[in-house]
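1. below are the sequence and a predicted model; questions follow.
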Amino acid sequence: MISSRTRLRSTAGVLALLASLTAGCSSDDAAGAGDPSASGATSTAPAREYDFSAVAPIVEAFLAENGLDGAGLVIVDEDEGIIDEQYFGEFDADRVSLVASASKMVTAGVLVRLADQGLLDLDEPIAEYVEWAEGANPGITVAQLLSNSSGLVGLLPNPAYGPYVCQFLPAEELEDCAATAWATPGDDADIVPPDTEFRYGGVQWQIAGAVAETVSGKPWSQLLEETYVEPCGVESLGYNNHWTQIGEGLSGYPDEFGGDPGLLAPTENPHMEGGLYIDPVDYAELLLMQLRDGRCGDTQVLEPESVERMHTDRVGETYAGATMTGTGYGFGWWIDRDGSSRITDPGAYGAVPWLDLDGGFGGYLVLEADARLGATLAAQLYEPVEAAITAAR
């Protein structure tokens, strides 16, 4: 069964264990699709007429073939806002999902905002801001942390690197974890100089979060509130550190989560690169902010040049870096190097947010499955979504 809604929304109105996480870095009935009455929702028709009817059969067939219980898909346009929502099976607009590595662009945005506020220079050594960063690993910057270029051990090359295990432990405290990992005795042989090698994920993201809390003097939850919840209205957004709390580690989506963040114990060590939970519409609002040069409604949350920097292939420009997929990487975004203007931030559980920067549109696909299935379905949707938007214009 599908619930589908096509509407214009105001941006301010709504908004094994480690192997699975590493995998996230690659990458009514159908007749009611596009009919707001199919879900009993009220809506405002967009200025253009969009026909996304080609999308539903693709998703339905994919879910049936792979035995999945549902999916959500929200399409956004930089001028008109949310232009299509389709929900399949057990999914609806209010379903809160864990999105794993699709957290990264959200985390990076908080650090970028602190830089916009003058509390942080992304290109200065973090030792300028936190006492525990003096001595070991001198010179590493936030820009290097957010582009997986710090030289610290990441999920690649070693997803099970013992000295950094605190990143997955909710009973830890964020700054303590960062400081401990930073000064780990005996890891010098495993570290490479910054901006010489792409090493995806890992404790470098916890270190970035700890820097954010230190320079702002605020906990991560408050930074989220100020950066996204208040200006963008994304009430479902939050972070936790669920990896060792529910499910079988990182081997698959923890079905017992059931869309209920209250099931998770409170933590002072939110997982920066993979701890986000959110509903589909709220994630779409964050995509709109990225498309709209950092604006949520009338609020300039991020400066336009900072958003552009997030979307720029830093690893290619800085050290001719090659990622494991042959794509580029900015701050939280994978950058297509094959001539398209598409950027993505996929997660280990099958969530795939994407933006077409030249086209001014994007989408958010959410599954509760795995990275391979999310990437496979998203690849089937890019072309029909683009065709429908192009035809409407």
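-> The structure has been received and is ready for your questions.

2. please make it C-alpha for all contacts and neighbour counts, starting now.
-> OK.

3. test my guess that residue 100 contacts residue 278.
-> No: here residue 100 does not reach residue 278: they are 10.8 Å apart, not a contact under CA atoms under 8 Å.

4. give me the more crowded residue out of these two.
-> residue 100 (31 against 23; other CA atoms under 10 Å).

5. center of the protein - which residue?
-> Against the mean C-alpha coordinate of the chain, by CA atoms, centre = their mean, the closest residue is residue 102 at 2.6 Å.

6. is it in a helix, a strand, or coil?
-> At residue 102 the chain is in helix, as set by DSSP: H, G, I helix; E, B strand; the rest coil.

7. want to compare, so here's the second one:
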Amino acid sequence: MQALMGMLLMAGASGIAATLDQELAAVAADQAMPLASLSVLAVRGGKVQYQFQTGQRRIGAAAAPANADTMYRIASISKMMTTFGVMRLIEQHLLELDTDVGQYLGYALRNPHFPDRPITLRMLLTHTSSLRDEAGYFWGAEVAIRDRLTSGAPGMWAGEAGPGDYFMYTNLNWGVIGTIMEKVSGERFDRLMKRLLLDPMGLRGGYNPAEFTAEEIDNVATLYRKRTVDTEVWNPDGPWIAQVDDYSAGPPAAPANVATYVIGSNGTLFSPTGGLRISAADLGKVMLMLIQHGRYQDRQILRPESVAQMFSQQWKHNGSNGDTYRGLYQSWGLGNQRFGRGRLVEGGGFSAAGHLGDAYGLISTFVVDLQRGNGMVSLIGGTGTDPDSNPGRYSAMTRSEERILTALYRHAILGR
């Protein structure tokens, strides 16, 4: 009888997976917003329950399908991954959340409109530092970030709200964080993150494709849009156009002038804000580590108290203390967003924390319910139409994202 019940359960799970495969393939092929590729993963009860890939990691003469090991430039989910490195440095007593970061940088970091108010790592990690992106947030190896931060350039600093007063999602915060990490460790950011997080967990990829193996390079997804690279002109009937990570003509080059780069002078170089290449499968390993209170297999990657602190609420919108970006941002931890029950899946019911990403055609999601051990990863490798033409029905996400997450939640997590 037990064997029969086991066979019935397996048959039911197989049927659910087949239904889910079909739903996700239909989303990827939908002409309202076709997707160049899609790689997803779902965790239920602390175990990987489902994985699926469709579409092409490369399009054209060297076409190749997406697979379970395909790595994507995951955009702003990289911020959360960078924060894991920050938490490890805090555990090593090299950093503190509420220390004036000028002590780490070696110079005063001040909003010129509020010169008497120190900026802390906690403020940077919660987007309340009063830094802004309008004056730029990425520079080459020859640029010292100190010169940009202290230049007084328009758009670098908020004038109406000082450090700690107001939430504004700002990429530059993570450029400063990467610089601080280099300063206190003496290591270049891309290699530091491999030492702190990627290598201990056996994760492939990293923040610097120039140091990938040939096998890794072959399995990096090119990100596409049906849009020219430097304009906003879309042509849904035209070809897929590579936006980033197109290695068809040769392997990735190292950043210009990196050989003479001074460690700690410009943490934007390897994009702690958005530059990590990693697969959905390896993001699933990170998710399991978090669910298991910082432990992965036989290694304690982060202390349980570090995980708890990182995902505890640090900022909450009260109606006037932040820009919510069409209601998307309501609550924030350290380097991660906290999502309410009605903002991720249709009909609500899934409360989680994590991060979203959107850059170069890539649209990404990492969301995990640490209490119940459930979570979802979605990596879209490019869109064929303007995402703004495919808005969500109940969230600030696209309708494609809503459909993907809802399908994963209903079938892979709830088992319906």
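-> Arrived safely. What you are looking at is a predicted structure, and each value in this text was computed from that prediction instead of being measured.

8. how alike are these chains, TM-score-wise?
-> Overlay of the two chains. TM-score (TM-score structural alignment, normalised by the length of structure 1): 0.74; 332 aligned residues with a CA RMSD of 3.4 Å.

9. what's the neighbour count on the closest residue to residue 131 of structure 2 other than its chain neighbours?
-> Setting aside the residues directly before and after it, residue 131 of structure 2 is nearest to residue 157 in space (CA to CA, 6 or more residues apart in numbering), at 4.7 Å. For residue 157 of structure 2, the number of neighbouring residues by other CA under 10 Å comes to 24.

10. structure 1: helices as residue ranges?
-> For structure 1, the helices defined by DSSP state H occupy 17-23, 55-66, 104-116, 142-146, 174-182, 203-216, 220-224, 230-232, 280-291, 304-310, 314-319, 371-392.

11. the fourth one corresponds to what range in structure 2?
-> Structural correspondence for helix 142-146 of structure 1: residues 121-125 of structure 2, per TM-score structural alignment.

12. also stretch 112-128 of structure 1?
-> Taken onto structure 2 by TM-score structural alignment, stretch 112-128 of structure 1 occupies residues 87-103 there.

13. that stretch: which residues count as buried?
-> By neighbour count with 16 or more other CA atoms under 10 Å, stretch 87-103 of structure 2 contains the buried residues 87, 88, 89, 95, 96, 97, 100, 101.

14. now stretch 83-97 of structure 1
-> Judged by neighbour count using 16+ other CA under 10 Å, the buried positions of stretch 83-97 of structure 1 are 83-89, 91-93, 95-97.

15. so which of those belong to strands?
-> Among these, the members falling in strands (DSSP state E) are 83, 84, 85, 86, 87, 88, 89, 97.

16. and the last one? What does it align with in structure 2?
-> Think residue 97 of structure 1. If you follow residue 97 of structure 1 across to structure 2 using TM-score structural alignment, you land on residue 72.

17. go on, the fifth one?
-> In structure 2, the residue paired with residue 87 of structure 1 according to TM-score structural alignment is residue 53.

18. show me what contacts the nearest residue to its match once chain neighbours are set aside?
-> Spatial nearest neighbour of residue 53 of structure 2, chain neighbours left out: residue 39 (4.4 Å); criterion: CA to CA, 6+ apart. For residue 39 of structure 2, the contacting residues are 51, 52, 53, 54, 66, 67, 68, 280, 378, 379, 380, by CA atoms under 8 Å, 6 or more residues apart in numbering.

19. what's the counterpart of residue 39 of structure 2 in structure 1?
-> Mapped onto structure 1 by TM-score structural alignment, residue 39 of structure 2 lines up with residue 72.

20. mind checking how far its match is from residue 377 of structure 1?
-> Going from residue 72 of structure 1 to residue 377 of structure 1 by CA to CA, to the nearest Å gives 12 Å.

21. ok, now residue 73 of structure 1?
-> For residue 73 of structure 1, the distance to residue 377 of structure 1 equals 11 Å [CA to CA].

22. now do residue 125 of structure 1
-> Note on residue 125 of structure 1: its distance to residue 377 of structure 1, by CA to CA, is 40 Å.

23. any idea how many residues pack against the aligned partner of residue 350 of structure 1 in structure 2?
-> Under the alignment (TM-score structural alignment), residue 350 of structure 1 maps onto residue 363 of structure 2. Using other CA under 10 Å, residue 363 of structure 2 has 26 other residues around it.

24. now the helices of structure 1 in TSV, with distance to residue 358 of structure 1?
-> TSV is the format used below for these (distance: least, CA to CA, whole Å):
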stretch	distance to residue 358 of structure 1
helix 17-23	28
helix 55-66	22
helix 104-116	19
helix 142-146	24
helix 174-182	38
helix 203-216	29
helix 220-224	28
helix 230-232	23
helix 280-291	10
helix 304-310	12
helix 314-319	19
helix 371-392	12
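
25. so for residue 77 of structure 1, which of these sits nearest?
-> The minimum distance between residue 77 of structure 1 and those falls on helix 280-291, with 7.3 Å, by CA to CA.

26. next, the mean deviation of the closest one compared to structure 2.
-> Here the mean offset of helix 280-291 of structure 1 against structure 2 after fitting is 1.9 Å, by mean CA distance after the TM-score superposition for structure 1.

27. closest one of the contacts of residue 39 of structure 2 to residue 209 of structure 2?
-> residue 280 (17.1 Å).
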